[in-house]
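>>> all I have is the shape, not the residue letters:
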């Protein structure tokens, strides 16, 4: 009788070629020595995870002349106890990065080119330069670290750039821009008041929704409207007094079923700014979240104390929801530090406000020893890897 370790290489290769996810390949390689030796382990670097990955900052200890290591990035997987993947990612070297649907949107001085980069397949799509944001872009290199962090959000209407409804939407400073691959310039989206906190594309409603200061929510048809600039119209304003909220210091927005939006209010404490401007920030941390549901059909607000069997991921990425189970804890909010000023202002940098918030009891725990991972140089961000197309036949 043939044992598992005696299977011929052609059968093992057939099995390995049909594995779609990183975790399955890890398990495949762990069966026995013969299985590991028979497989092309390079394939594993190009497989998405079933679960989100956390992309870390560039290694601050990298020597200037170590170009190879300086153009690689570390990714922490929620699976397998938070194992580290290291991928070559020269497109993100010394670039500002935000993410959506598993893609990175990158830009950097001095030309402010932008491009979409898939860190798993190494594919890229060039986008228009950011010259449209004349009042936001400065070319003083001494100020680059500050103004570079003005690109705070990126949202893709689909994970597939080849679809006709695909749009790239960004928040740069106080400007919202949008484009499609092949466009020569960014279009503008106007019509809101105050700072923009977050935005989401509701797949069922086929509309863009934006949450701004004071919990004001706006919408527009970004997929079909051909006018430029596009104009947002106000849908609702969060009734703060009704729910005992003195303010809406920071909020996130995500599609919540067919007819609803979920707005997540983040409560921080200890965040300070001295009187001499943006130079120094005191210690700060997240102490809780409150979640509110807005019905697009009836226009009513309600507070929810449970996310059910799902988890929400927030940070320098478009907000997204993942079904709980496996290594993703249901009824939790996975958050990273998305206050960009402290990365410039604090001597030790920003990035320490990272963790997992349990909606059931309000406890916050670290993300696989996150305090030791060193996020201080640049913001970590989540990659929604399960939405990345599976790359087969990689050699």
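Thanks, I have the structure now. In this text the structure is predicted, and so the values were computed from the model without any measurement.

>>> going forward, measure contacts between C-alpha atoms and count neighbours the same way
Fine.

>>> grab the nearest non-local neighbour of residue 172.
Spatial nearest neighbour of residue 172, chain neighbours left out: residue 151 (4.3 Å); criterion: Cα to Cα, 6 or more residues apart in numbering.

>>> the residue most central in space within the chain and residue 30, how far apart?
Centre of the chain computed as the mean C-alpha position; nearest residue by Cα atoms, centre = their mean is residue 317, 2.1 Å away. Look at residue 317 and residue 30: by Cα to Cα, to the nearest Å, they are 33 Å apart.

>>> do residue 354 as well
Distance check for residue 354 against residue 30: by Cα to Cα, it reads 32 Å.

>>> same question, residue 98
Distance, residue 98 to residue 30, by Cα to Cα: 34 Å.

>>> and the two? which has more neighbours close in?
Between residue 98 and residue 30, counted using other Cα atoms under 10 Å, the more crowded position is residue 98 (27 against 12).

>>> wait, the more buried one sits on residue 317?
Yes - contact criterion Cα atoms under 8 Å: residue 98 and residue 317 qualify, at 5.6 Å.

>>> which residues do the two both contact?
Residues touching both residue 98 and residue 317 (Cα atoms under 8 Å, 6 or more residues apart in numbering): 153, 154, 381.

>>> which outside residues touch the host helix or strand of the first one?
With secondary structure defined by DSSP states H and E, residue 153 is part of strand 151-156. Taking contacts as Cα under 8 Å, 6+ apart, the residues outside strand 151-156 that touch it are 96, 98-101, 105, 166-173, 198-201, 316-318.

>>> kindly report the same for stretch 190-202.
153, 155-157, 171, 174, 176, 207-213, 218, 229-234, 250-255, 318-319.

>>> another structure for you, compare them:
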């Protein structure tokens, strides 16, 4: 263990101080300030005292990592067990050998686990690329992407929510023959340990969010937001679409839970420069009916969006980051940051030519 010499403030005497003897409560505070979980791992490896002062069950808050897209079909995926992440907070690229990723396509956005889809059997499982933990799910008859993978604030533990077309037969075989006819759009959720997925029809087909036991989904054709209660599996209520500020410009809708609120974003893709309209779900219009209200800022929140869904974090918990902005992926290869305050977009440095999804790392 290296020792650091410090000069006494009054008599100039040089003293040797052993950093391993720092109080554990001070070491714990140090560990909570580390912006990159890789630094947290190194911190725990210094000595036994540092190790026990930084339990893996109480790590520092982490911003999501960006997962690099892996080229190739099933055969090439089977030969590649290397996955790479870009950590926005530290600017580091983390290369991880993860055998469980070898035969799979990985999807998010997600907390702790990515949703892996086996390249040949198409069976789905949860994969933590840092711990290599795998949790295989029952067969799910939905061909779609995950809307939410993370803590279940109502039941405890984790929950996986996905939506898409109901699978009718083998999607890949039927598509190759030009005979694939998608079934109705449905939502399915599963909690690890459950015997099967729970299916709910009537979900939207584009932007989706999950919060406090309720599933919010946007119908792309009507713009109506359907809100489904997970416990009853029934439609709780519907919300009319907001009025577009510029109906002549085309774009797409995104949805995310942010700071305990449900936000609906509309990103214009035909404008010369990127622009977002932002709405918050509001329940006090005088008649008790929920409605979308346009807002000009989101406070200190930072949104990390991917396609129609995303994640949200408070900038005050991360040194060097400012709130009221949206990080998003443009054309699958550009990492951009949209400043809601002044309406400008900045292309950020990213070491990958193509990216896949956001992933919040965890050691448990």
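On my side now, so go ahead. Quick caveat, the model's predicted, so the values are computed rather than measured.

>>> one step back: buried residues in the strand holding residue 153 of the first structure, which are they?
Of the residues in strand 151-156 of the first structure, 151, 152, 153, 154, 155, 156 count as buried by neighbour count, 16 or more other Cα atoms under 10 Å.

>>> next one: whichever helix or strand comes after that strand to chain centre, how far?
Toward the C-terminal end, the helix or strand that comes next after strand 151-156 of the first structure (DSSP H and E) is strand 168-172. Put simply, strand 168-172 of the first structure sits 13 Å off its chain's centre (Cα atoms, centre = their mean, to the nearest Å).

>>> and strand 168-172 of the first structure, which stretch of the second structure?
Using TM-score structural alignment, strand 168-172 of the first structure lines up with residues 160-164 of the second structure.

>>> need the contact list for the aligned partner of residue 120 of the first structure in the second structure.
In the second structure, the residue paired with residue 120 of the first structure according to TM-score structural alignment is residue 130. Counting by Cα under 8 Å, 6+ apart, residue 130 of the second structure touches 96, 98, 361, 362, 363.

>>> buried members of the residues you listed into PyMOL, please.
Provided next is the PyMOL selection string for whichever of those are buried by 16+ other Cα under 10 Å:
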select buried, resi 98+361+362+363
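
>>> would you list the contacts of residue 130 of the second structure in CSV and tack on distance to residue 136 of the second structure?
Supplementary listing: those in CSV, determined by distance: Cα to Cα, whole Å:
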residue, distance to residue 136 of the second structure
96, 21
98, 16
361, 19
362, 18
363, 19
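
>>> is the residue nearest to the centre of the first structure in contact with residue 100, as I believe?
Yes - with contact defined as Cα under 8 Å, residue 317 of the first structure counts as touching residue 100 (5.7 Å).

>>> overlap in contacts, those two.
Residues within reach of residue 317 of the first structure and of residue 100 at once, by Cα under 8 Å, 6+ apart, are 154, 155, 383.

>>> in JSON lines: those residues, plus distance to residue 187 of the first structure.
As requested, those are arranged in JSON lines below (distance: Cα to Cα, whole Å):
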{"residue": "154", "distance to residue 187 of the first structure": "14"}
{"residue": "155", "distance to residue 187 of the first structure": "14"}
{"residue": "383", "distance to residue 187 of the first structure": "26"}
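
>>> from those, pick the one nearest residue 40 of the first structure.
Taking Cα to Cα as the measure, residue 383 is the one of those closest to residue 40 of the first structure, at 24.9 Å.

>>> OK, contacts around the closest one?
With Cα under 8 Å, 6+ apart as the criterion, the residues that contact residue 383 of the first structure are 52, 53, 54, 55, 99, 100, 101, 102, 103, 317.

>>> can you turn the buried part of those into a PyMOL selection?
Buried subset of the contacts of residue 383 of the first structure, written as a PyMOL selection, criterion 16+ other Cα under 10 Å:
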select buried, resi 52+53+54+55+99+100+101+102+103+317
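
>>> can you give me the helices for the first structure?
For the first structure, the helices defined by DSSP state H cover 9-17, 22-29, 33-38, 67-70, 144-148, 342-345.

>>> which of these sits closest to residue 79 of the first structure?
Nearest to residue 79 of the first structure, of all these, is helix 22-29, at 7.2 Å by Cα to Cα.

>>> in that closest one, what counts as buried?
Of the residues in helix 22-29 of the first structure, those buried by neighbour count under the rule 16+ other Cα under 10 Å are 22, 23, 24, 25, 28, 29.

>>> gap between the nearest residue to residue 33 of the first structure once chain neighbours are set aside and residue 29 of the first structure?
Taking Cα to Cα, 6+ apart as the measure, residue 33 of the first structure lies nearest to residue 5, with 7.9 Å between them; neighbours along the chain are not counted. According to Cα to Cα, residue 5 of the first structure and residue 29 of the first structure sit 12 Å apart.

>>> name the residues contacting each of the two.
When Cα under 8 Å, 6+ apart defines a contact, the residues bordering residue 5 of the first structure and residue 29 alike are residue 35.

>>> residue in the second structure matching residue 215 of the first structure?
By TM-score structural alignment, residue 215 of the first structure lines up with residue 223.

>>> so its match is in contact with residue 240, correct?
Yes - the pair residue 223 of the second structure and residue 240 passes the contact test of Cα under 8 Å, sitting 7.1 Å apart.

>>> more crowded one of the two?
Under the criterion of other Cα under 10 Å, the comparison of residue 223 of the second structure against residue 240 puts residue 223 first, with 18 against 14.

>>> which residues does the closest residue in space to that one that isn't next to it in sequence contact?
Nearest in space to residue 223 of the second structure, with sequence neighbours left out and distances taken as Cα to Cα, 6+ apart, is residue 241 at 5.1 Å. By Cα under 8 Å, 6+ apart, the residues touching residue 241 of the second structure are 222, 223, 224, 225, 292.

>>> try it again at 10 Å.
If a contact means Cα atoms under 10 Å, 6 or more residues apart in numbering, then residue 241 of the second structure has 218, 219, 222, 223, 224, 225, 264, 291, 292 as its contacts.

>>> swap in residue 100 of the second structure?
The neighbourhood of residue 100 of the second structure, defined by Cα under 10 Å, 6+ apart, consists of 81, 82, 116, 118, 125, 126, 127, 128, 129, 132, 133, 134.

>>> what residue in the second structure is paired with residue 187 of the first structure?
Checking TM-score structural alignment: residue 187 of the first structure goes with residue 198.

>>> so what's that match up against?
With contact set as Cα under 10 Å, 6+ apart, residue 198 of the second structure has these partners: 140, 161, 187, 188, 189, 190, 191, 230, 233.

>>> tell me which of these persist in the first structure.
Shared contacts between this structure and the first structure among these (both residues aligned by TM-score structural alignment, their matches' Cα atoms under 10 Å) comprise 161, 187, 188, 189, 190, 191, 233.
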